[in-house]
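In: All I have is the shape, not the residue letters:
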């Protein structure tokens, strides 16, 4: 018989029933029955339960033995069998599951319905739920098992021990969850600003504020079709915006470059050429010439010729003079 600290915490009735699991009911008659009772009492005494020297405890053992022989099997067998059939869904509410378990087994085992035994059965159900949660977590990929147990409010030390992870790893996953929860709160706040708007307007507002598609679907409660429609509209809007920006940039560049050679009147051409010649007296470095010409608002079309083909500049001057 186990005598660990965990065993010592168990109630007497449960230890009695667990001992019955080791018995062969076919041999329990006459002296064999009494011998079995005395043997179990001695083991319970050794475990610190003081059964053989306390009348009430001894009577509890004898009555439990009689009830087992009457039913034809140990109570704990029925309890273990019932526990083994439970799923996570069954034990989602341990208190409800306990009530159902006691009601079902209580039809055969009246003693199980006693109020003092209910907390013990609740602990069994809660332990079963924890075992089922851990088993499910171990089957999940990557960090999903850790996340699952955190969401189910399983104690940190249990998660660390059962999943074989470090405290640092658990802290990392907790930090990620906190960050995700903060993002969800941000999205909720963003949605408040477009309350009453169409789904398309809500989605666009969230996209504009860098919210991921998954969160939009989850929190805004929209389907993928709305997401795709808004994305397409935004892409077209972006393309049009880029086109207008490119046109504006080209126009600005053209304005900065000034008129073409053909558009410059002869008198202005002569003024520009004279200014360029004065600038070139100060420097023969192309970059410096271009900077000074730009400061003097001399058209780029003339400057390009001045820094690359002096003879062509002379020709332009003659053409302008007529």
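Out: Thanks, I have it. Small disclaimer: the values here were computed from a predicted structure and weren't measured.

In: from here on, contacts and neighbour counts on C-alpha atoms
Out: OK.

In: Residue 155: how many residues sit nearby?
Out: By the other Cα atoms under 10 Å criterion, the neighbourhood of residue 155 contains 10 residues.

In: now swap in residue 247 and tell me
Out: 12.

In: Could you identify the longest helix within this structure?
Out: The longest helix of the chain (DSSP state H) is helix 224-257.

In: how about that helix: buried residues?
Out: By neighbour count on 16 or more other Cα atoms under 10 Å, the buried set for helix 224-257 is 227, 230-231, 257.

In: what about versus this one:
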């Protein structure tokens, strides 16, 4: 949607009809009608149209006056009332709205159904839609009004002027909208891949691809209850995975720690103690000792003794037959 050009020259027929709005019955009387026509022609000359000295334009004015007097009311009264009654729902499709408006008014005002006038009416309907959108946007909170006008493809200049925002703010919201559009396009692609799957499978597929719950419900059309059920099932599965992972970690830790002292065979005990003595000669820093012992796969039980009670190594060595 684009904004109407404020400097665009208004069509002559519309200017003529607008001039008829304020005419009194006295001005429309037989004895005063010609004088009224001449006065209006002069006023129209000042709008950029040569009416008083242009035969075709003067004829258009006279025919419009005849029609006004025949119907008994100005066309613009009916037209303005019809425009004022339009709602956003009515003008969702301006072309259809224009066709209906012209059809409704055409019985009393048949010339309104002419192709040129239809184009002019369409421009007015489009401007009406824009005005209604702006009015709605101004009533929305936060950035929702800006988003509404962006979604309706309203020109940037119109948005900033109508809502009193900066170009930077508009650019920021536009970027957010584009990001959301890209996300929706991605969801559509993901849904195509599971089109023949159950709702539960679709939800799982979308969750696994980091799609938000809100977007899943909105775009997949899946009931909240189904989403909640899948979420609960996934939570249970994650808990089970965590439990198994913790068990595995504990097993590996126990395995890495090696056997307790009483389960170490004598020959291995002697081998480990010899390795520990070599490490102790290299460093007396506990952290270094533990790292080197771990690298040498020495059981943790022996390492603990080496750093806390190294004198016990002699006793263990003796028991092992060393």
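Out: Yes, it's here. None of these values were measured; they are calculated from a predicted model.

In: still on that earlier bit, what's the mean deviation for the longest helix of structure 1 versus structure 2?
Out: Once fitted to structure 2, helix 224-257 of structure 1 is off its aligned match by 1.0 Å on average (mean Cα distance after the TM-score superposition for structure 1).

In: Give me the residues contacting the helix or strand that that helix is followed by.
Out: Next along the chain after helix 224-257 of structure 1, taking DSSP states H and E as the criterion, comes helix 266-282. For helix 266-282 of structure 1, the external contacting residues (Cα atoms under 8 Å, 6 or more residues apart in numbering) are 289, 292-293, 298, 302-303, 306, 313, 316-317, 319-321.

In: Could you dump these into CSV and include secondary structure, distance to residue 130 of structure 1 and neighbour count?
Out: Formatted as CSV, these follow (DSSP: H, G, I helix; E, B strand; the rest coil; distance: Cα to Cα, whole Å; neighbours: other Cα atoms under 10 Å):
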residue, secondary structure, distance to residue 130 of structure 1, neighbour count
289, helix, 82, 21
292, helix, 81, 18
293, helix, 82, 20
298, coil, 83, 23
302, helix, 85, 23
303, helix, 83, 21
306, helix, 86, 21
313, helix, 91, 20
316, helix, 93, 19
317, helix, 95, 19
319, helix, 97, 12
320, helix, 96, 16
321, helix, 100, 11
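
In: with those residues in mind, which one is nearest to residue 123 of structure 1?
Out: Among those, residue 292 lies closest to residue 123 of structure 1 (Cα to Cα), at 89.3 Å.

In: tally of neighbours for the residue nearest to the closest one when sequence neighbours are not counted?
Out: Leaving aside its chain neighbours, residue 292 of structure 1 sits nearest to residue 279 (7.0 Å; criterion: Cα to Cα, 6 or more residues apart in numbering). The local packing of residue 279 of structure 1 (other Cα under 10 Å) involves 17 other residues.

In: What's the match for residue 279 of structure 1 in structure 2?
Out: Taking TM-score structural alignment for the superposition, residue 279 of structure 1 sits opposite residue 279 in structure 2.

In: ok, its match to residue 296 of structure 2 distance?
Out: Distance check for residue 279 of structure 2 against residue 296 of structure 2: by Cα to Cα, to the nearest Å, it reads 10 Å.

In: Could you do residue 235 of structure 2 as well?
Out: According to Cα to Cα, residue 235 of structure 2 stands 41 Å off from residue 296 of structure 2.
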